[in-house]
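J.: Below are the sequence and a predicted model for it; my questions follow.
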Amino acid sequence: MTTSTTSNTTSVAEESANDWWQSGVIYQVYPRSFLDTNGDGIGDLAGITARLDHIASLGVDGIWISPFFVSPMADFGYDIADHCQVAPMFGTMADFDELLAAAHERGLRVLIDLVISHTSERHAWFAQSRADRHNDKADWYVWADARPDGGPPNNWLSLFGGSAWAWDTRRCQYYLHNFLASQPDLNFHNPEVQDAVLGIVQFWLDRGVDGFRLDTANFYFHDQQLRDNPPLGVGGQTVGVHVTNPYSYQDHVYDKSRPENLVFLERLRRLVDTRPGTAMVGEIGPDRDPAATTAAYTSRGKRLHMAYAFSLLGDAFSAAHVRNVVERFEAAIGDGWPSWAMSNHDVTRVISRWRLEQHADRAAPMLLALLMSLRGTPCIYQGEELGLAEAEIPFELLQDPFGRQFWPEFPGRDGCRTPMPWTADAVHAGFSFGTPWLPVPLAHAQRAVSVQEADSASVLARVQRFIAWRKGQPALQRGSIRFMADVPAPLLCLERQVPGHTLRTVFNLGPEPMTLAMADAPAFLPQDGHGFAAQMQGATLVVPGFDAWFARRDDKAEDVA
């Protein structure tokens, strides 16, 4: 079991406050689609502040805010032109300060999205770097000469399609871009780049943020020899890449997840640790072995506090899949700490991805309860608490460059980024009094916050009850985890254990009622207050479709692992 230790100089209370991220729940805000307060159709920082009471009512502990920095918005904020300024479309630095203060008043911690593997081509650093080969920032990005035939330096591919190299006519060289050509990659082999990035971190720490979500945290370093990536081989697949993308054909051993990355993450951790209670959650971008990478990146006390991969963000959905994923992570993680998500701004919403639209009212609360029952820090994406399904966006309204590149086989990420529905009978469901940057589906308006707040049986109400109940369950916050064998699909049975007691949970991942014989049931006391209806009938557990059961057993000291 992974637990926190108390040093001679740190009280238990202080340690608990500093390690809030281990027991807490994080809520992701995509600011462009949260709430628009000025009618330009784009959500803003003032909109987040206006809806902090909704976030606080969920009972979550922190919010992760996707990028709101100065950017040309080629990738909707993940192409940053100035890391230390707020984009005017989102407001001002004063708006951010107000948001931060208001969140802290409500006991919410604020993590901001730190995108440092690359910048926008409009960043002042890149403008200087591309000017010639001899200026002070000439080596701040990854530049390479053409091959003798004029082609790119190697076979590396962009996640957004095509070569990862773009020709620059100023320097007459190629530059590396793992994403859009307008997102050149920084050269982390240059110590000056590392220092500049740490300066950005220091700026926001001084501003008072409580942590960072690190975008594509395994993309910082590249192979300095620029060796070709080998083919992945028959049956291989890079986890987190859509099958229509040739990126998945390569074994990305040279363009990311390089060993030098670990050394930089240790520098970053030392800086962040100067502010106790600050936390970092890293995104492990598409990776062949996300469990091993997560383990390396979250080695306790040295690198990231936690990290998440795309292992539960794919199309596979079954009790066996969830168990296999978590058990692989548990076998690899050691003293590290995972973060788990089933939806975010980059993937199809889980209700649609796992084809549960017709069961959303029952499936959505069950899936979030499952997410919050795994060992690790759960992250909820805005709208999950409403049971929103993926929106269908016609091609002529697509905004996402990823979707336009791979449409129609892959329609992109716009469907999970549509505006939050706040008020069912208001124009654009209360998101904006102007024309939203993406349309608000009628089906989403029908599931608006205003509708669900008035219904004690709604997805929203059930999620609120479960999170409130979870706060009193130390086993779900920090306990060890093990899965029970010989449980018929689609049931999933796991136990979380802390010294003194074991919490057993059973989830039904299917629509039909299921039964489970449980000879040791008398030793477990069913728990109330979480909002689920499964019950014991004698020695048999009866679990309705998309429902769950929770029960506690007090353990003797010799029984505790």
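T.: Cool, the structure landed.

J.: make it CA atoms for all contacts and neighbour counts henceforth
T.: Fine.

J.: for Pro488, what are its contacts?
T.: Listed by C-alpha atoms under 8 Å, 6 or more residues apart in numbering, the contact set of Pro488 reads Leu516.

J.: In which helix or strand does it reside?
T.: Using DSSP states H and E, Pro488 maps to neither a helix nor a strand.

J.: Could you check how far it is from Arg170?
T.: According to C-alpha to C-alpha, to the nearest Å, Pro488 and Arg170 sit 63 Å apart.

J.: Same question for Asp215.
T.: 29 Å.

J.: These two - which one has more neighbours?
T.: Neighbours per residue (other C-alpha atoms under 10 Å) separate Asp215 from Arg170, with Asp215 holding more: 22 against 10.

J.: and that one, what does it touch?
T.: Asp113, Leu114, Val115, Ile116, Ser117, Gly282, Glu283.

J.: count of residues packed around the residue nearest to Trp125 when sequence neighbours are not counted?
T.: Spatially, and ignoring its direct neighbours in sequence, Trp125 is nearest to Lys137 (6.8 Å; C-alpha to C-alpha, 6 or more residues apart in numbering). As a burial measure, Lys137 scores 20 neighbours (other C-alpha under 10 Å).

J.: Hmm, Lys137 is touching Ala124, no?
T.: No. Between Lys137 and Ala124 there is no contact under C-alpha atoms under 8 Å: 10.0 Å.

J.: Use this one as the comparison:
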Amino acid sequence: MSKDSSPDHAQHGAGTRGGNPHWWRGGVIYQVYPRSYQDSSGDGVGDLPGIITRLDHIASLGVDAIWLAPFFKSPMADMGYDVSDYCDVDPMFGSLSDFDRLIERAHELGLKIIIDQVLSHTSDKHAWFKESRSSRDNPKADWYVWADSKPDGTAPNNWLSVFGGPAWEWDSTRKQYYMHNFLASQPDLNFHNAEMEEALLKTVRFWLERGVDGFRLDTVNFFFHDAKLTDNPPLPKDADGDEFMGADAPDTNPYGFQDHLHDKSQPENVGFLKRLRSLLNEYDDRATVGEVGDGRRSLHTVAAYTNGGDKLNMCYTFDLLGPEFSAGHFRRAVSNFQKLVKDGWVCWAFSNHDVTRHVSRWMQPGDDQDHLARFSITLLASLRGSICLYQGEELGLEEADIAFEDLTDPYGIRFWPAFKGRDGCRTPMVWTRQAANGGFSDGARSWLPVPESHYHRAVDQQVHVTGSVLNHYRATLGFRKAHAMLVDGPMSFLDPDGEVLAFVRGEGTERLLFVFNFSREPAEWAVPPALAALEPAHMPGFGPSFDGTRVSLMGLDVFCARIGR
């Protein structure tokens, strides 16, 4: 750790603003995966100076904040989600001064900066773990989750790792097992240890002092474990005995066979989130968004973590990050959230660095990829909640098909070929069609190959084209920002009608009607008598017709209208 990276050497007061404490509510967040955004050094890996050169592009979209995936010091066994120093930048990405410049330039452009905090586990190369594993009686001996074997030498219980195999690894020095929810090189921190918690919160304060506006909390429900190490029961199957109900992983991964009652989402988690919120409340206008992966209990967990105004500001789940694409599915997901999470807040997303890009998940034979991309952002931007975009979706990028020999994701390497991992959504951003590596890097090779099919979707191929996916994103986000009811207004569904999803945003005299046809076939939708004097709003890229009482929609079509008094 360099001297200026110590928590005790941070620049105090860097983040006091006194602006809008609720900027996150209904805000639009743009996720940047640093190693894939822009390479400034020619080594084929994106970095912080590269991101700085592209901030104008992000600002031009009309977003409110940037979420930066991890850039901390790390051996990169899991692409930075294995942190070896919470208070320093990995040289691969630059330096702390580069980060300070990024914060300064982003704020000049009116952009907030949210950084990824990986608090549930560290790298096994972290100084804390090196000390912890050295003996059973050192000062940090209990900072990680250690347990004796069963009498026959096997693991303490049946808990599984998300990345395959048992969630336990034997350490020959301590002659004990340590817990890891992910890779064996990502040991889990012991949140039952108050001293460890305080040290972890000190690293959070370091970044608050440096001026960050918020935190995305990785695997936020994984912090605590059942101290009794109780075995997880099997997850119930559906009536036919074929599919696990509400599984936490695809059926290629036995992690989804268990009901994870004891290795995550423990009640003690709420107390830690309150302590974290108390820390953030010492600073103006900060926000948190938590990642909740909790199978069929996800929305209940979100409610517990966001209600009361004293824990997280918002959470996101994987409800809309799967393959389901139907009016009924979206209605159920949003309705269930509104029913279960009374005073909390959600952040909706269709894509991120952990899932197949949504145009690939939802595209059917014969679909126009650009049209599906336009339909998707129009839907996302009309939902109640904050929304998160993933880099490249504003270009309509599809999932890349990565050869096995090019894989870097340990999850994909472990479960290949049934599950190809996450590299396909992490390929470099494409800026210039005619440039090497799509303008991402002038090096001989980028860390993941740029797919040939992505080149014609580069920014320079869309920026001046009316109706391009990129310009549709800009127009749609501008429409959302121009209508206050879309940022924070209520949302009420109208009676279901096949593959047509209809709902109203706003209340009183400020209301908008949205009608989405999820079918690839034309559909008719009758306007309820209570919705009188509709004034259609122009939605570029869509072609419904309206005769005053009925809306005629083409396949994957959208109708929007202001509701009169």
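T.: Looks like it came in fine. Nothing here was measured: the structure is a model prediction, and the numbers come from that model.

J.: before we move on, back to that, quick check: which element contains the residue nearest to Trp125 of the first structure?
T.: Following DSSP H and E, one finds Lys137 of the first structure outside all helices and strands.

J.: ok, now which ones touch Asn138 of the second structure?
T.: Shown in contact with Asn138 of the second structure (C-alpha under 8 Å, 6+ apart): Glu131, Ser132.

J.: and it, that's in a strand?
T.: No. Applying DSSP: H, G, I helix; E, B strand; the rest coil, one finds Asn138 of the second structure to be coil, outside a strand.

J.: Just tell me what it corresponds to in the first structure.
T.: Taking TM-score structural alignment, the alignment pairs Asn138 of the second structure with Asn135 from the first structure.

J.: which residues are in contact with stretch 551-559 of the second structure?
T.: With C-alpha under 8 Å, 6+ apart as the test, stretch 551-559 of the second structure has contacts from 371-372, 375, 513-527, 536-537, 539, 542-546.

J.: Which of these fall in helices?
T.: In helices, defined here by DSSP state H, the members of the contacts of stretch 551-559 of the second structure are His371, Leu372, Phe375.

J.: So among the residues you listed, which ones count as buried?
T.: His371, Leu372, Phe375 (16 or more other C-alpha atoms under 10 Å).

J.: ok, for the last one, nearest residue in space, not its chain neighbours?
T.: Ranked by C-alpha to C-alpha, 6+ apart and with sequence neighbours excluded, the top spatial neighbour of Phe375 of the second structure is Leu556, at 6.7 Å.

J.: count of neighbours near the aligned partner of that neighbour in the first structure?
T.: By TM-score structural alignment, Leu556 of the second structure lines up with Phe546 in the first structure. By other C-alpha under 10 Å, the residues close to Phe546 of the first structure number 26.

J.: Please, which helix or strand holds Phe546 of the first structure?
T.: Per DSSP H and E, there is no helix or strand for Phe546 of the first structure.

J.: quick one, helices of the stretch 101-250 of the first structure?
T.: Remark: helices assigned in the stretch 101-250 of the first structure by DSSP state H, counting those that start in this stretch are 124-129, 191-207.

J.: Check the stretch 401-550 of the second structure too.
T.: Remark: helices assigned in the stretch 401-550 of the second structure by DSSP H, counting those that start in this stretch are 410-415, 452-455, 459-462, 469-482, 484-488.

J.: buried stuff in the fourth one?
T.: Within helix 469-482 of the second structure, the residues scored as buried using 16+ other C-alpha under 10 Å are Val469, Leu470, Asn471, His472, Tyr473, Arg474, Ala475, Thr476, Leu477, Phe479, Arg480, Lys481.

J.: got it, and the third one?
T.: The neighbour-count criterion (16+ other C-alpha under 10 Å) identifies Val459, Asp460, Gln461, Gln462 as the buried residues of helix 459-462 of the second structure.

J.: What is that helix packed up against?
T.: helix 469-482 (3 or more C-alpha pairs under 8 Å, 6 or more residues apart in numbering; DSSP states H and E).

J.: after superposition, how close is the helix it packs on to the first structure?
T.: Its aligned residues in the first structure lie a mean 0.7 Å from helix 469-482 of the second structure after superposition (mean C-alpha distance after the TM-score superposition for the first structure).

J.: Can you spell out the matching residue range in the first structure for that helix?
T.: Per the alignment by TM-score structural alignment, helix 469-482 of the second structure matches residues 459-472 in the first structure.

J.: Please apply the same query to stretch 339-346 of the second structure.
T.: Residue span in the first structure matched to stretch 339-346 of the second structure, by TM-score structural alignment: 331-338.

J.: Next, the distance between the ends of stretch 83-97 of the first structure.
T.: End-to-end for stretch 83-97 of the first structure, by C-alpha to C-alpha: 16 Å.

J.: meant to ask about stretch 180-197 of the first structure, not that
T.: Terminal residues of stretch 180-197 of the first structure lie 21 Å apart, using C-alpha to C-alpha.

J.: Which part of the second structure matches it?
T.: With TM-score structural alignment as the criterion, stretch 180-197 of the first structure aligns to 183-200.

J.: If we ignore the residues flanking it in sequence, what's nearest the most centrally placed residue in the second structure?
T.: What sits nearest the mean C-alpha location of the second structure, by C-alpha atoms, centre = their mean, is Asn352, with 5.3 Å. Nearest residue to Asn352 of the second structure, sequence neighbours excluded (C-alpha to C-alpha, 6+ apart): Tyr390, at 5.2 Å.

J.: The corresponding residue of the first structure for Tyr455 of the second structure and Ser299 of the first structure, how far apart?
T.: By TM-score structural alignment, Tyr455 of the second structure lines up with Ala445 in the first structure. Distance of Ala445 of the first structure to Ser299 of the first structure, computed by C-alpha to C-alpha: 43 Å.

J.: Return the distance of stretch 107-117 of the first structure from the chain's centre.
T.: Taking C-alpha atoms, centre = their mean, to the nearest Å, one finds stretch 107-117 of the first structure lying 11 Å from the centre of the chain it belongs to.

J.: looking at it, Leu186 of the first structure is touching Tyr220, isn't it?
T.: Yes. Counting by C-alpha under 8 Å, Tyr220 is a contact partner of Leu186 of the first structure at 7.5 Å.

J.: more crowded one of these two?
T.: Legend: neighbour count by other C-alpha under 10 Å for Leu186 of the first structure and Tyr220, higher for Leu186 (28 against 25).

J.: Using the three-state scheme, assign the residue nearest to the centre of the second structure.
T.: With three-state DSSP as the basis, the three-state label of Asn352 of the second structure is coil.

J.: What's the separation between it and Phe337 of the second structure?
T.: In terms of C-alpha to C-alpha, Asn352 of the second structure sits 20 Å off from Phe337 of the second structure.
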